[in-house]
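Undergrad: Make a model of this:
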Amino acid sequence: MVTQKHLIGIFTRDDQTFYDWLSRTLAAFPAVQDVRSVYIHNDRFVQFSEEVSKCTFAILYHTNNRGRINVCDVQDSLYDTELEYLYTIYGKNKVLVVIDDVEDSSFDMKTRILTQQPSISRWASDLFLFSNEEKNSLSQSFRIRPWAEHYQNTNATSSIQGKLGDMQRLIQEKDHCVPPRHRHHICYNISGIYLRTVLTQILDLNHKKM
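TA: Presented below is the predicted three-dimensional model:
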């Protein structure tokens, strides 16, 4: 039996140059067919929902180079609606949040962020923090694909390898490839205008493309 591979969408308001390293890493995972970069525009929710329907797994990406970690539940948060929508379409197990370029990527900082922004743990299966120091620890000559294949049988020797290994395991979980079956309507408030999204049609389109 051939295991279905994921088409992963990286959803973000940040430029692709910030997360190119992540895209290349994900593309090397055995359970990944392809990686799509999806820029989230203001007031273009229909376009966003169409991009969501093309993917089977979601990563919400945010870089601290913006100056703040404001994913959700805080003043001027950037992704409250989008994160909940990703959860609604994919289910919690197929949504991850990545916060990049942080000074402190420790477990304590992760716990602090999840406490202050609880919707992350409500709508996503895990949160990953990456620092510049961690990314710089990867050798410039480091080849991602051999590591992605090799990691399954070895223990990570660095912090970033451990995190990427955890991410790989979450993505390749067998039950993650089961198409969503829940069909319902949700009303979202986008810039003060209620937009009714018919999830039945989106899920049907998503199922046909899988």
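Undergrad: Every contact and neighbour count from this point should use C-alpha atoms.
TA: Noted.
Undergrad: so where do the strands sit in the protein?
TA: In the chain, the segments counted as strands under DSSP state E are 6-12, 32-39, 57-63, 95-102, 126-131, 185-190, 193-198.
Undergrad: Out of those, which is closest to Gln161?
TA: Closest to Gln161 of the strands of the chain is strand 126-131 (CA to CA; 10.8 Å).
Undergrad: Tell me the helices and strands packed up against that closest one.
TA: strand 95-102, helix 107-116, helix 119-123 (3 or more CA pairs under 8 Å, 6 or more residues apart in numbering; DSSP states H and E).
Undergrad: For Gly91, which non-adjacent residue is closest in space?
TA: Once flanking residues are discounted, Gly91 sits nearest to Pro180: 7.5 Å by CA to CA, 6 or more residues apart in numbering.
Undergrad: OK, contacts around that neighbour?
TA: With contact set as CA atoms under 8 Å, 6 or more residues apart in numbering, Pro180 has these partners: 89-91, 203, 207.
Undergrad: Of those residues, which is the nearest to Arg36?
TA: The closest of those to Arg36 turns out to be Tyr90 (CA to CA; 15.7 Å).
Undergrad: What's the local residue count around the closest one?
TA: Residues near Tyr90, counting by other CA atoms under 10 Å, number 25.
Undergrad: how deep is Val38 tucked in, by neighbour count?
TA: The local packing of Val38 (other CA under 10 Å) involves 19 other residues.
Undergrad: max-length helix in this protein?
TA: If you go by DSSP state H, the chain has its longest helix at helix 159-171.
Undergrad: Can you tell me the centre-most residue of this protein?
TA: With distances taken as CA atoms, centre = their mean, Ile59 lies nearest the centre of the chain, 0.9 Å away.
Undergrad: and it, how far is that from Gln201?
TA: Relative to Gln201, Ile59 is positioned 22 Å away (CA to CA, to the nearest Å).
Undergrad: for Tyr39, same thing?
TA: Counting by CA to CA, the gap from Tyr39 to Gln201 is 22 Å.
Undergrad: excluding its backbone neighbours, what's nearest Asn65?
TA: Among residues not flanking Asn65 along the chain, Asp101 sits closest, at 6.4 Å (CA to CA, 6+ apart).
Undergrad: ugh, wrong one, Asp34
TA: Per CA to CA, 6+ apart, closest to Asp34 is Leu7, 4.9 Å.
Undergrad: Might one say that the one you found is in contact with Pro30?
TA: No - using CA atoms under 8 Å, Leu7 makes no contact with Pro30, being 11.7 Å away.
Undergrad: More neighbours: these two, which one.
TA: Ranked by neighbour count (other CA under 10 Å), Leu7 and Pro30 place Leu7 first, with 19 against 16.
Undergrad: One more, so I can put them side by side:
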Amino acid sequence: MTGDQRHSIGIFSRDGETNYKWLINLLRTGMFQSVVEVILPIYVSSNSRSFTTGLSQSSFAIVYHTKTRGRLNIANVTDSLYDEELKDLSDHLGRSNVVVLLDDVEDGSDSNMRRILEEQRLDSYATEVILISEQEKESAGLSGSDPSFSQSPISAQMHDAYNSLYHKLLTLKDTIRNAPHSNAAHRYSSSSESSYGGRRTAPVPSVVTSTGGFRYPDDSSVRSSQRAGSDLRSDEERNLISENGSRNPNGSLNPTGSLNPTGSFPMPQINNNEQGKGKRNWRKDKVLWIIGGLIILLLVVLIIVLSVAL
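TA: This next block holds a predicted model:
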């Protein structure tokens, strides 16, 4: 992601918004201001329209699940809750634009995160899996009905928990910053059918017209126009160039095959040999005229001398 590009963050969950109010408030703080443009809470239910609408408006997705529901059954396990949703998010936004956040866990360690990642194969759909414990949230003031992120641990005893949480938040921020910002989300319109729940996903069109009339070309059309060695001239023009000459830098044809600096009409060319020959002939004629003049002058002088003598 470059410069001033920020993401529309969709938080997809089967839990109510009150469960992750702390996350919404956190994403609105100055810590995430440079990478987050808008936050979209999206409730995942059997209503496919709400999911596809949320997907069409998001450029980055956080799948939120709390342990208070009982089990961390996200995907690829018995009674998993987000199999199809994760697949759709990964397919349409890209794996690097999807994060799974598991809240209220007893063990938020990296080893527990890796265990869940491997058991449920979540790395097939998401670039990061983040575990947040209740103690970590409490250390930063993110618990309760009015969570507000604290810039320091609320107590000295929670210093380690706070450091752990802060490291995970930096990981989330860096993941959002590095996620590609593309038009993939816009190509998945709200009228499309979701593939989850046994419904078929409508194909993504290669070109989509926005409300302003701008057309987004797909990657294949761009690649075809930029393929290596491609020549966008017509066949007739290529034949003309090969038979009569080359193209000058400004686009006009030069029948002689040389570059025409003016870009308009061909410049007449002078043969260097003929030019040199002409100069030599002119010099020779000049010498002959001088010699002839001297001879005439001598004859005149001689006639005058003879006339005086006689």
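Undergrad: about what we covered before: how about the contacts made by the residue nearest to Asp34 of the first structure?
TA: 32-36, 54-57.
Undergrad: got it, and Arg187 of the second structure?
TA: Counting by CA under 8 Å, 6+ apart, Arg187 of the second structure has contacts 56, 204-205, 208.
Undergrad: So which of the residues you listed are in helices?
TA: Among the contacts of Arg187 of the second structure, the ones falling in helices (DSSP H) are Ser56.
Undergrad: Need the contacts of Arg187 of the second structure in a markdown table (columns: neighbour count and distance to Leu23 of the second structure).
TA: Output for the contacts of Arg187 of the second structure, formatted as a markdown table (neighbours: other CA atoms under 10 Å; distance: CA to CA, whole Å):
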| residue | neighbour count | distance to Leu23 of the second structure |
| --- | --- | --- |
| Ser56 | 21 | 21 |
| Val204 | 15 | 31 |
| Pro205 | 13 | 34 |
| Val208 | 18 | 33 |
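Undergrad: Which of the contacts of Arg187 of the second structure sits closest to Ser148 of the second structure?
TA: Nearest to Ser148 of the second structure among the contacts of Arg187 of the second structure is Ser56, at 29.7 Å by CA to CA.
Undergrad: What sits closest to the aligned partner of that closest one in the first structure if chain neighbours are left out?
TA: Using TM-score structural alignment, the partner of Ser56 of the second structure in the first structure is Ser53. Leaving aside its sequence neighbours, Ser53 of the first structure sits nearest to Asn206 (CA to CA, 6+ apart; 4.8 Å).
Undergrad: do you know how far His207 of the first structure is from Gln201 of the first structure?
TA: In this view, His207 of the first structure and Gln201 of the first structure are 10 Å apart by CA to CA.
Undergrad: Arrange the helices and strands packed on strand 126-131 of the first structure in a markdown table, one row each, with mean neighbour count and distance to Asn136 of the first structure as further columns.
TA: Formatted as a markdown table, those follow (neighbours: other CA atoms under 10 Å; distance: least, CA to CA, whole Å):
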| stretch | mean neighbour count | distance to Asn136 of the first structure |
| --- | --- | --- |
| strand 95-102 | 23 | 11 |
| helix 107-116 | 13 | 19 |
| helix 119-123 | 19 | 27 |
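Undergrad: which residues does the residue mapped onto Ile171 of the first structure from the second structure contact?
TA: Aligned by TM-score structural alignment, Ile171 of the first structure pairs with Ile176 of the second structure. Taking CA under 8 Å, 6+ apart, we find Ile176 of the second structure in contact with 7, 35, 60, 97.
Undergrad: how close does the last one sit to Pro205 of the second structure?
TA: In other words, Asn97 of the second structure. According to CA to CA, Asn97 of the second structure stands 21 Å off from Pro205 of the second structure.
Undergrad: Just give me the match in the second structure for Tyr188 of the first structure.
TA: Aligning on TM-score structural alignment places Tyr188 of the first structure opposite Ser195 in the second structure.
Undergrad: Surely that match touches Asp83?
TA: No - in this structure Ser195 of the second structure lies outside contact range of Asp83 using CA under 8 Å: 10.8 Å.
Undergrad: Near the counterpart of Ser37 of the first structure in the second structure, how many residues? Count them for me, please.
TA: Aligned counterpart of Ser37 of the first structure in the second structure: Pro41 (TM-score structural alignment). By other CA under 10 Å, 17 other residues sit near Pro41 of the second structure.
Undergrad: and if you look at Leu170 of the first structure?
TA: Neighbour tally, Leu170 of the first structure, other CA under 10 Å: 17.
Undergrad: which residue ranges form the helices in the second structure?
TA: Applying DSSP H to the second structure gives helices spanning 21-27, 48-57, 83-93, 110-120, 134-139, 159-178, 219-225, 235-244, 272-309.
Undergrad: any chance of these in CSV, with distance to Leu253 of the second structure too?
TA: Shown next, in CSV, are the helices of the second structure (distance: least, CA to CA, whole Å):
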stretch, distance to Leu253 of the second structure
helix 21-27, 60
helix 48-57, 49
helix 83-93, 47
helix 110-120, 63
helix 134-139, 72
helix 159-178, 47
helix 219-225, 24
helix 235-244, 7
helix 272-309, 24
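Undergrad: Out of the helices and strands packed on strand 126-131 of the first structure, which is closest to Ser158 of the first structure?
TA: That would be helix 107-116 among these, by CA to CA, at 14.4 Å.
Undergrad: which residues in the second structure does that closest one align to?
TA: Residue span in the second structure matched to helix 107-116 of the first structure, by TM-score structural alignment: 110-119.
Undergrad: compared with the first structure, how much does that stretch deviate?
TA: Taken against the first structure, stretch 110-119 of the second structure registers an average deviation of 0.8 Å after superposition, with mean CA distance after the TM-score superposition for the first structure.
Undergrad: quick one on the thing from earlier: please spell out which residues along the longest helix of the first structure are buried.
TA: For helix 159-171 of the first structure, burial by neighbour count (16 or more other CA atoms under 10 Å) applies to 160-161, 163-165, 167-168, 170-171.
Undergrad: Widest-spaced pair of these?
TA: Counting by CA to CA, the most remote pair of the buried residues of helix 159-171 of the first structure is Ile160 and Ile171, 16.5 Å apart.
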